[in-house]
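**Student:** From the sequence below, what's the structure:
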Amino acid sequence: MNVLTTGLGWNEQQPGGLNRYFVDYTNAMKEYGHTELGLIVAEPGVELNTSLNVNNTATNASGLLSRIRSVRAHALQSLSTFRPDVFNPHFALYASMVSRQSLPDHIPIVTHFHGPWALESKMEEGGKPRIVREARYLLKKQVEQLTYRRTDRFIVLSEYFRDILSNNYGIDHSKIHIIPGAVEHERFKPHPDRPALRARLGIAPGQKLLFCARRIVHRMGIDRLIDAMQAVVREHPGIRLYIAGDGPMRSKYEQQIVRLGLSANVRMLGRVSNEELVEWYQAADYSIVPTITLEGFGLVTIESMACGTPVFGTPYGGTSEILRQISPDLLFKDGTAEAMSGKLINALRGQFLLPSREACREHVLQRYTWSSVAGAVTDVFRDAIEMRSKGGASR
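**Tutor:** Model (predicted):
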């Protein structure tokens, strides 16, 4: 079928979970046999380096409203040039001007809910006055609800996001389908010569390496992980923690590392390439996901395990749903620095049996492949199309 998708940005310019999911999802749906047309907003005039049918709708830099209108214009134009069977938005803001009335009745809207955009934004705007944050939050939530009210079916990546969508936006459970994310398992895989890789990355034989890949914002819990390393380093002076990613809190966390005297053990790598990301997963002894809240799935969790590396994570959201299936021992008791340091110290002491590198990869291959995601999404599309054909429109 012809699937019209709208996303956020382009992953090569704006790395992040939603943008990476959008690229991999579009490729998986193409391989499954669908014809996809993706609309995103990258830097104005930028040509996307991809074989996928994804268009950059940005034509100028005149502001947010013009970008939303540009997505709308491209979407409406596609009704005659592309003739979609399904409209599949992945970001509420850029889909907000594509009204139900602008689409033919037979085309269902199936929305991927990647998280509460308004609430996430509010949490990341902690430096602004409260009245400003509240006003911006309410406006953004109204935009989300406008988009969601016209949606026929929803796809979420976890039970956690299903509950947020239901409780925060009033969406009935019967409209929500849980389809977990997936990983490119041919790219994220164990290294054929891990000792040689570790040597090239400057990791000494027997030296323990922890790795964390996160967007550097407050809710990701990076500051608590850095605090936790004080106790870990006291017992294991040679241990290393490398943190990949960028964001507004990076400078503050770099200062925290220096203030705590951890510069020899903790290093912030900044933004890394996709190839480098795979290598750090492959080289690490453990990956860490210290997110405090709003972890809808945790793509980094399954990426690491696909490379054979066990993951320790906080017992929240999608991280908990993934890790509790393979071993409850991989979950911290809570999101405090004390819980993280205690668990990591006990693991380094060998006080409990962790899943092997082979078991980690097999866990991913059995549950989180793109072919299974594409099949499950197709079933939702077919259900929505059939509902529309019978006049069961969602108004």
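**Student:** contacts, neighbours, all on C-alpha from now
**Tutor:** Fine.
**Student:** tell me the SS of residue 162?
**Tutor:** Three-state assignment for residue 162 (DSSP: H, G, I helix; E, B strand; the rest coil): helix.
**Student:** contacting residues around it?
**Tutor:** 156, 173, 176, 177, 178 (CA atoms under 8 Å, 6 or more residues apart in numbering).
**Student:** Count the residues that sit near the second one.
**Tutor:** A total of 13 residues lie near residue 173 under the criterion other CA atoms under 10 Å.
**Student:** swap in the first one?
**Tutor:** A total of 23 residues lie near residue 156 under the criterion other CA under 10 Å.
**Student:** To compare with the earlier structure, here is another sequence to fold:
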Amino acid sequence: MSTLTGIDLPLGSPGGSVELLYDLYLGPEAPIDAAVFMLAPDRPRGGAAGGPKLLDVPGKQLDGPSFWSYVDNLATALGSTFDEDSFDAIHLQHLGFGATPALLKAFPEHPRIALVHGTDLLFAADHPTQREVLLRSARLADSIVVPTSAMADLVREMAPVGPDRIVRVPWGIPDRLLSDPPVRGPSARDSFRVLYAGRLTAEKGAAELIAAVSGLPDLTLCIAAPEHEFAALSATVDTAGVEYLGWFDREELWQAFARHDLLVVPSTTLEAFGLVAVEAQACGLPVVYQPVPGLTEVLGDSAARSDARSLADTVRSLQKDDAALADLRAAGSRNAARFPLSATAAELESLASQVRR
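**Tutor:** Modelled structure (predicted):
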């Protein structure tokens, strides 16, 4: 069964939903046959072979009449770019934002499976138009896929969706990472390297992490994040003691995992799944996380738990305890093995066959 899917973000945008899009549908090893679209970036750049179809649709908005004008233009672009007879199902990569209502308008007769990410629900809570989009998309989707039971609970809180239409399918990490992770080098014991990797929006807890551990003796806090987000964070938080690494592509991030001693995931609110943490575990990097919904379900006891108040003590304790780090590495490797991308793809393909009209 062939699929049409996409995200209305410019090519090269960061984020877990974009990484999952690439893993599932793009590139030579993508397990799901799909036509994929994204938006053309503001600055022209060469697209990689097997990359998404880039749509030049300006005017992206979140609220008000201008949002619906943008959706109309995006639907028109989709209808002129993709032949409705060339695919069997639509995968909606969000319940919100512009791509989902545009796909629903452009191709109203195809079966629709919606994949829910945390940003859908966060933006629906803060933007009236996005709440409207979420409610309508939830009503029209044939099945709504969530990666954790915590996400299922939150979807049901926000939209009147029957339990039979919500399906839990855990996200996955590339099988090749599980079978052939990067080789870890010896730790540089003169400096314990702690890594934060990901977006720097407020709910991710990076500011609290910096306050807790930056400046601890014999410890280097490293941050891998989009450059503009690190610059914005530095305008409000003292990052003088932080080693900024830039924003890595996927393979570079995996290599970075192998060069660090600990990954900290200090998110302060629900996480949809926590792909970065699971990928780090696959690379042999121990993880400390704040026990918020989603992360507790995915990581459980395979990683160390710590709230913001005890984070410095937790990190210092692990810094001094090689045996505890070794135990976390072993537990993390076993946990990561539970989430192969091939299993995610197989469940999505099976679900698409069930909802086919």
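**Student:** Any idea what the TM-score comes out to?
**Tutor:** TM-score for the superposed chains, counting by TM-score structural alignment, normalised by the length of structure 2: 0.85, backed by 346 aligned residues with a CA RMSD of 3.0 Å.
**Student:** Aligned to residue 276 of structure 2, what sits in structure 1?
**Tutor:** Aligning on TM-score structural alignment places residue 276 of structure 2 opposite residue 300 in structure 1.
**Student:** so that match sits in a strand?
**Tutor:** No. The assignment for residue 300 of structure 1, made by three-state DSSP, is helix rather than a strand.
**Student:** Surely it touches residue 188?
**Tutor:** No. Counting by CA atoms under 8 Å, residue 300 of structure 1 sits too far from residue 188 to count as a contact (10.6 Å).
**Student:** Just the helices from the stretch 201-350 of structure 2, written as ranges.
**Tutor:** With helices called from DSSP state H, counting those that start in this stretch, the stretch 201-350 of structure 2 shows them at 206-213, 227-234, 250-257, 275-282, 295-299, 311-319, 322-336, 341-355.
**Student:** Now the helix ranked longest in structure 2: buried residues?
**Tutor:** Taking DSSP state H as the criterion, structure 2 has its longest helix at helix 64-81. Neighbour-count burial for helix 64-81 of structure 2, counted by 16 or more other CA atoms under 10 Å, picks out 67, 68, 70, 71, 72, 73, 74, 75, 76, 77, 78, 79.
**Student:** So which bit of structure 1 is the next helix or strand after that helix matched to?
**Tutor:** Next along the chain after helix 64-81 of structure 2, taking DSSP states H and E as the criterion, comes strand 89-92. Counting by TM-score structural alignment, strand 89-92 of structure 2 pairs with residues 86-89 of structure 1.
**Student:** post-alignment, the matching stretch versus structure 2, mean distance?
**Tutor:** Relative to the matching residues in structure 2, stretch 86-89 of structure 1 has an average distance of 1.0 Å after the fit, by mean CA distance after the TM-score superposition for structure 1.
**Student:** just so I have it, where are all the strands in the stretch 51-200 of structure 2?
**Tutor:** All strands of the stretch 51-200 of structure 2, identified by DSSP state E, counting those that start in this stretch, fall at 53-55, 89-92, 112-115, 143-146, 166-168, 192-197.
**Student:** Now render these as CSV, adding distance to residue 258 of structure 2.
**Tutor:** Listed next are the strands of the stretch 51-200 of structure 2 as CSV, based on distance: least, CA to CA, whole Å:
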stretch, distance to residue 258 of structure 2
strand 53-55, 33
strand 89-92, 34
strand 112-115, 30
strand 143-146, 30
strand 166-168, 31
strand 192-197, 11
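**Student:** Of the ones you listed, give the one that comes closest to residue 330 of structure 2.
**Tutor:** Proximity to residue 330 of structure 2 (CA to CA) singles out strand 192-197 among the strands of the stretch 51-200 of structure 2, at 18.3 Å.
**Student:** so how far is that closest one from its chain's centroid?
**Tutor:** Taking CA atoms, centre = their mean, to the nearest Å, one finds strand 192-197 of structure 2 lying 19 Å from the centre of the chain it belongs to.
**Student:** now that strand: which residue numbers in structure 1?
**Tutor:** With TM-score structural alignment as the criterion, strand 192-197 of structure 2 aligns to 208-213.
**Student:** Need the residues that contact that stretch.
**Tutor:** By CA under 8 Å, 6+ apart, stretch 208-213 of structure 1 touches 203, 238-245, 280-281, 283-289, 300.
**Student:** in structure 2, what residues pair with stretch 138-147 of structure 1?
**Tutor:** Aligning stretch 138-147 of structure 1 against structure 2 (TM-score structural alignment) gives residues 128-137.
**Student:** mean distance, that stretch to its aligned residues in structure 1?
**Tutor:** Once fitted to structure 1, stretch 128-137 of structure 2 is off its aligned match by 1.5 Å on average (mean CA distance after the TM-score superposition for structure 1).
**Student:** can you count the residues close to the counterpart of residue 343 of structure 1 in structure 2?
**Tutor:** When structure 2 is aligned by TM-score structural alignment, the residue opposite residue 343 of structure 1 is residue 314. Residues within reach of residue 314 of structure 2, counting by other CA under 10 Å, total 17.
**Student:** which non-adjacent residue is nearest residue 314 of structure 2?
**Tutor:** Closest residue in space to residue 314 of structure 2, ignoring its immediate chain neighbours: residue 306 at 6.7 Å, by CA to CA, 6 or more residues apart in numbering.
**Student:** thought the one you found was touching residue 312?
**Tutor:** No. Counting by CA under 8 Å, residue 306 of structure 2 does not reach residue 312; the two are 9.0 Å apart.
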